[in-house]
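Undergrad: Next input, structure requested:
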Amino acid sequence: MASAKITVLVSGSGTNLQRLMDVFSQGIIPNAEINLVVADRPCLGLERAKNAGIPTVMLTRGESLSRQLLEVVPQETSLIVLAGFLSILSEEFISRFENKIINIHPSLLPKYGGKGMWGIKVHEAVIENKEKYTGASVHYVTEGIDTGEVIVQKSLKIMPGESAEQLAKRVLELEYEILPEAVAKVLNSMC
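TA: Modelled structure (predicted):
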């Protein structure tokens, strides 16, 4: 059976990328490999990929980003994973890879999604609004920001007096759990 080829898009430290690299190398998700890592800025995620011998590309942010992506994403790519990727993709790019792009988000979507809701900002909003629960979601990417169908979601209880930074660390642990689960689920649905 041919391996599923996965292109990962990153903008930051690449810890979710590292989790996927570990899962694939350990055979936890069989017959899958990362064929390319693309970044929209210099970041540790690119270094992680280079150190693992995975091909990398850094693109220029802006209006032409999606056009650049169309040129560099390998034709045989089965799935595109946004793992902390902060640029917005064009409708053309999304429709070209319809139901083949997924994103991880640090909230229980549809809550705390959309423009400006990323990273610590999500956790600050959750605490400010005195939510009792939060979590992480993996969803399909559509034209709306964080509006695609949720594939996997997991929640946790917010501790009394917990800071946004403390919450962010706990939510990141959930992301490490659900991202591989979502990738496996999507790949299985393609078979």
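Undergrad: Only C-alpha atoms from now on, for both contacts and neighbour counts.
TA: Fine.
Undergrad: Count the residues that sit near residue 58.
TA: 18 (other Cα atoms under 10 Å).
Undergrad: So it is in contact with residue 39, correct?
TA: Yes. Contact between residue 58 and residue 39 holds when scored by Cα atoms under 8 Å: they sit 4.8 Å apart.
Undergrad: To check against the first, give me the structure of this:
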Amino acid sequence: MIHFNELVLASHNAGKLKELQAMLGSTVRVRSVGEFSTVEPEESGLSFIENAILKARNAARLSGLPALADDSGLAVDFLGGAPGIYSARYADGQGDAANNAKLLEVMKAVPDAERGAQFVCCLALVRHADDPLPIICEGLWHGRILHTAQGVEGFGYDPLFWVPERECSSAELPAAEKNQISHRARAMALLKQRLGLA
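TA: Predicted coordinates:
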């Protein structure tokens, strides 16, 4: 079992930092890798797992702390899993609004029955930069892609992601509720079990 009271999150995304801190609770202080460096590693992996490990090792090297990396994205069935690992860069790095606009355009003629999708979260935790045994936890959140954006909560593709069990978009869920059922919540629940924090 790994014991620590502080770790670095390999992300500059304030939304992810806030969500993960809320999920981990007050027993572990989560710091952003941005406190140590503004340089982002090249995400050269071909999968969520590869990129998560790469980012975790980089953050551990920069901070000297145990590091947690979250590589997440949206995998749309009709698009063969795209945008996948390129979710944040789908519209050439122009941000969430541009990513959402591009996805809506690409999917505009696709019928409801073929709009299935899932948010994917892969967490990788390393004790140090050269940790030979990273802890890997994955979470999937199944839904479908809407025809128009709904809601103002969350970030990323949340306004386009229909959550069948709640009959609303991810962006219409209160943060506390989203943090209990999302892909990130599912991966984090597994991680907390592995760390003995559950």
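Undergrad: TM between them?
TA: Comparing the chains after superposition, counting by TM-score structural alignment, normalised by the length of the first structure, produces a TM-score of 0.51; 138 aligned residues with a Cα RMSD of 4.1 Å.
Undergrad: Trace residue 121 of the first structure over to the second structure, please.
TA: Residue-level alignment of residue 121 of the first structure against the second structure, with TM-score structural alignment as criterion, gives residue 99.
Undergrad: Going along the chain, name the strands of the second structure.
TA: With DSSP state E as the criterion, the second structure has strands at 6-9, 29-32, 67-76, 116-126, 135-145, 161-163, 168-169.
Undergrad: buried ones in the second one?
TA: Within strand 29-32 of the second structure, the residues that count as buried by 16 or more other Cα atoms under 10 Å are 30, 31, 32.
Undergrad: Also the first one?
TA: With burial defined by 16+ other Cα under 10 Å, the residues of strand 6-9 of the second structure counted as buried are 7, 8, 9.
Undergrad: List the contacts of it.
TA: Residues from elsewhere that reach strand 6-9 of the second structure, judged by Cα atoms under 8 Å, 6 or more residues apart in numbering: 17, 28-33, 56, 59-60, 63, 65-70.
Undergrad: Show the buried residues in those residues.
TA: Neighbour-count burial within these applies to 17, 30-33, 56, 59-60, 63, 65-70; the criterion is 16+ other Cα under 10 Å.
Undergrad: which residue packs closest to residue 68 of the first structure, ignoring adjacent ones?
TA: residue 59 (6.9 Å; Cα to Cα, 6 or more residues apart in numbering).
Undergrad: Same question for residue 187 of the second structure.
TA: Nearest to residue 187 of the second structure is residue 139, by Cα to Cα, 6+ apart, at 4.2 Å.
Undergrad: Could you give the number of residues near the one you found?
TA: For residue 139 of the second structure, the count of nearby residues is 21 (other Cα under 10 Å).
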